[in-house]
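okay, sequence plus prediction incoming.
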Amino acid sequence: MAEAGSTTPATREAPWPVALMSDKIAAWIDRLGQVWIEGEVTQWQLRGGHVYGKLKDLSRDATVSFTVWRSVAQRLTSDFAAGDRVIALVKPNFWVKGGSLTVQVFELSHVGLGELLERLERLRRQLQAEGLFDPNRKRALPFLPGLIGLVTGRDSDAEKDVIRNATLRWPGVRFKIHYAAVQGDRAAAEVAAGIEALDRDPEVQVIIVARGGGDFQNLLPFSDERVVRAAASATTPLVSAIGHEADRPLLDEVADLRASTPTDAAKRVVPDVGEELAGIDQARARMSGRLGQLLAHETDRITQLRGRPVLAQPERIVDDRAEELVRWIARGTELADRAVEDRARALSETRARLSALSPRATLERGYAIAQLADGAVLRDPADAPDGTAIRVALAGGRIAATSNGPA
């Protein structure tokens, strides 16, 4: 038996050990290095942050197992599932112990339609991170635009639908049309140029970008970054009317208003003259009715006020107050006279009391008051010895006298 690591060819007499053959297979596969492969994912399982799956050839019956380690899985920019067509940068590895071949994935991305979806998703996330989809950026449309800018294909059904429905709703509406390719390689640049040109026109008050639907690939120009950024930079309110419900292009996200169809765009941008006139008539009728009710209510209030006695016979208040005033004047005069009489009587009584107590009244009854020279009243004869000059006060006046001593 050949020893491990031997370069001797294996023979019946000297066969290689299984491990030797496995080591040689592993070494040969390891020399292959990293390669790009393409296939369809038939199994995708996430365990512990790692991904284990199988990749099937697109035309032949061949399948290989693959592993995406956590560090690589975290860098993947889109979601993957069974059935996705992908391209991958892999390095084949032969597991000696189990005798199985697996490939380690270093890069993984969609191809074909999946690749387009992946690119669109990356662009969507980028624009959303920049705030271009923020609802606060969206502007209100004018009630009745004087001039509508229209970006659409020449002689397209979308153009006819917008103009016909807008004219039916408001016959005086005006359009400024910028024709552009709405599919193909030229579409994105021409649509972006149309938005920018109409936005520069000061008379244009709203811009409609219209196309009559289509499949996913035909709508790709309306998800082009140039178109989306032109719409986001426009200062004029913009309406997206691509007319496709299943696949919403990125223009729908950044537009100030998304219309489901070009016809819907015309209805959302231009008011219906019939409806507006009917609304005016209804408002006028409501105003007339309300004004009539208000006038009737105020008339009733005035009638009630005029019916009150104070307004029906205003002189009654004057008469009533005049009579009351006369009564109060008479009462006041009476009280004043009574008060004067009472005060006069009290004064007379006080005067009489004063007169009765006055020294003069005593003198008039024949009495006299003897006073010494200093004015002191003489009360005791001993106070006036013989020869003392005294004065005697009488009712009619004063006389001088000389005391002869006590009698």
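Done, it's in.

okay, CA-based contacts and neighbour counts for the rest of this
Will do.

give me the number of residues near Ala344?
Using other Cα atoms under 10 Å, Ala344 is surrounded by 12 other residues.

kindly report the same for Thr350.
Neighbour count of Thr350, defined by other Cα under 10 Å: 12.

quick check, it in a strand?
No - counting by DSSP: H, G, I helix; E, B strand; the rest coil, Thr350 is not found in a strand; it is helix.

second one coming, line it up with the first:
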Amino acid sequence: MTSFQPETVAGQAPPADSVHPRDSRTDAPTSVSRLNDTIRGFIERWGSVWVEGEITSFNRRGGNVFGRLKDLGTESTVAFRIWSSTLNRLPKDLKVGDHVVACVKADYFPRTGDFSFSISAMRHVGLGEQLERLEALRVQLRTEGLFDPVRKKKLPFLPHCIGLITGENSDAEKDVHRNAELRWPRVRFRTKHAAVQGERCVPETIAALKALDADPDVDVIVIARGGGDPQTLLGFSDERLLRAVATASTPIVSAIGHENDRPLLDDVADVRASTPTDAAKRVVPDVSEQRALVAQLRARLTGRLTQRVLHDIAQLEQVRSRPALRTPHSMLTARAQELWMLSNRGRDIVDRRIEGERRRTSELGAGLRALSPLATLARGYAIAQLPDGSVLRDAADAPVGTVLRVTVEQGSVAARSEGVVPDAVAHTASTAAGAGERQPVATERSDAPAPAERPLDAEATGDGVSVGPA
């Protein structure tokens, strides 16, 4: 303890360092140094104390640990320090949320007036009640599929309007705005302020989330908060907020605390950003990078098109250099001569074919005329037909009085049979006819109507009986 040497002067107030805190008054105050030294002397008499609590903060800096220990039943906390020499003797798995029993000794620094506890021993009792609740909620939400990457929505490439939920006038708000505007100057924000710790944190954050989710202009929502110990971040692990985030239709980015802070909101949100600055980088693209990418793509496209055009020009020149295209008239001349020869040959073949068919037609016509019954009639023969139209082939089929139809070269005449002519008479008639004497036919014309005419061609192929020369 500092030894104070009061130097009093008669008629003046005593020096502040000479006044003990219990003797201080308005006209004789004590000094800050004397007060701090008195407090330190009082605290040093406490000695070491065993205390039970839950670790809510555990930060390593320079080989030492600085953290806070929370009461299990209330919100009371104390700060503690673990020096590197002591840390080597403690369990290696100490972390936030552990339920521990620690041997602490009060430590007061007169120069700064800071009060904390130095830990000389610490052991596990089990998971803290708070950590147990968070772990149980984590398991439940994972079972329900709220952590499943399949259900998470993708961020838009370039959001026109960003919804931001953060504390009023907070550093997180400034970081998001500044970094987003540096990357894309034309980006717009729609900010909703809400408490980021304490009892108002959850209801105000949910109300802001619903308002931004219902806004059709908002393309993505960022929930941002600066760093803090796990105790102050509990609101972002609340089940009500987590389920509201899971049911939102707008993509949500969680930017809570620092890299080591992992509230359950990070697992439920569509994208987890380690810091508010990281959230701004994830939400909007860098305009300079996009311009460089566009320039690169345009250069590649120009190179490809130029290469293609040059290749096509070379191909065209190669085609044009071929003989067929260099002197195309030679190919036409050769083909014209060949075409003339082929046309003459075709004309000769057609003429010969037509002449041959003409001769064949004449031959067939002559044969047809020779076989036609009309030619027989033209030589002086006649065809006799019975009343039923059949050709008379036997004289016995035409008794006396039978009406006959006699067809000659030019038309037909009606006749009546006088009966069968004896062979001698027939022979005499034939002889007389051969001598140029015309004998009357042994028929007589009848006034009875002639039988129905039948086409001569119907009996053209038959062997009808011919009446001698008329």
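Thanks, I have it. Computed from a predicted model, the values in this text were never measured in an experiment.

quick one: the helices in the stretch 51-200 of structure 2?
Assigned by DSSP state H, counting those that start in this stretch, the stretch 51-200 of structure 2 shows helices spanning 84-87, 129-144, 171-183.

so where is the second one in structure 1?
Looking back up the chat, that one is helix 129-144 of structure 2. Alignment note (TM-score structural alignment): helix 129-144 of structure 2 is matched to residues 115-130 of structure 1.

mind putting the helices of the stretch 51-200 of structure 2 in a markdown table, distance to Val101 of structure 2 and mean neighbour count included?
Shown next, in a markdown table, are the helices of the stretch 51-200 of structure 2 (distance: least, Cα to Cα, whole Å; neighbours: other Cα atoms under 10 Å):
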| stretch | distance to Val101 of structure 2 | mean neighbour count |
| --- | --- | --- |
| helix 84-87 | 15 | 15 |
| helix 129-144 | 14 | 15 |
| helix 171-183 | 36 | 19 |
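
got those as a markdown table, with distance to Arg360 of structure 2 columns?
A markdown table is the format used below for the helices of the stretch 51-200 of structure 2 (distance: least, Cα to Cα, whole Å):
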| stretch | distance to Arg360 of structure 2 |
| --- | --- |
| helix 84-87 | 129 |
| helix 129-144 | 100 |
| helix 171-183 | 100 |
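
and the ones you listed: which comes nearest Thr77 of structure 2?
Nearest to Thr77 of structure 2, of all the helices of the stretch 51-200 of structure 2, is helix 129-144, at 14.1 Å by Cα to Cα.

give me the mean distance between the closest one and structure 1.
Compared with structure 1 after fitting, helix 129-144 of structure 2 deviates on average by 1.9 Å (mean Cα distance after the TM-score superposition for structure 1).

quick one: the match of helix 129-144 of structure 2 to chain centroid distance?
Its chain's average C-alpha position is 30 Å from that of stretch 115-130 of structure 1, according to Cα atoms, centre = their mean, to the nearest Å.

can you check stretch 18-37 of structure 1 too?
66 Å.

aligned to Glu196 of structure 1, what sits in structure 2?
Per TM-score structural alignment, the equivalent position to Glu196 of structure 1 in structure 2 is Lys210.

ok, now how distant is the equivalent of Lys281 of structure 2 over in structure 1 from Phe143 of structure 1?
Alignment note (TM-score structural alignment): Lys281 of structure 2 maps to Lys267 of structure 1. In this view, Lys267 of structure 1 and Phe143 of structure 1 are 12 Å apart by Cα to Cα, to the nearest Å.

ok, Ile177 of structure 1 next?
Remark: distance between Ile177 of structure 1 and Phe143 of structure 1 (Cα to Cα) = 20 Å.

neighbour count winner among those two?
When neighbours are counted by other Cα under 10 Å, Ile177 of structure 1 and Phe143 differ, and Ile177 comes out ahead with 18 against 10.

how much space separates the residue nearest the centre of structure 1 from Val254 of structure 1?
Among the residues of structure 1, the one closest to the centroid is Asn136, at 10.6 Å (Cα atoms, centre = their mean). Per Cα to Cα, Asn136 of structure 1 is found 11 Å from Val254 of structure 1.

same check on Gln126 of structure 1?
Going from Gln126 of structure 1 to Val254 of structure 1 by Cα to Cα gives 13 Å.

what's next to stretch 324-344 of structure 2, contact-wise?
In this structure, residues lying in contact with stretch 324-344 of structure 2 by Cα atoms under 8 Å, 6 or more residues apart in numbering are Val319, Arg320.
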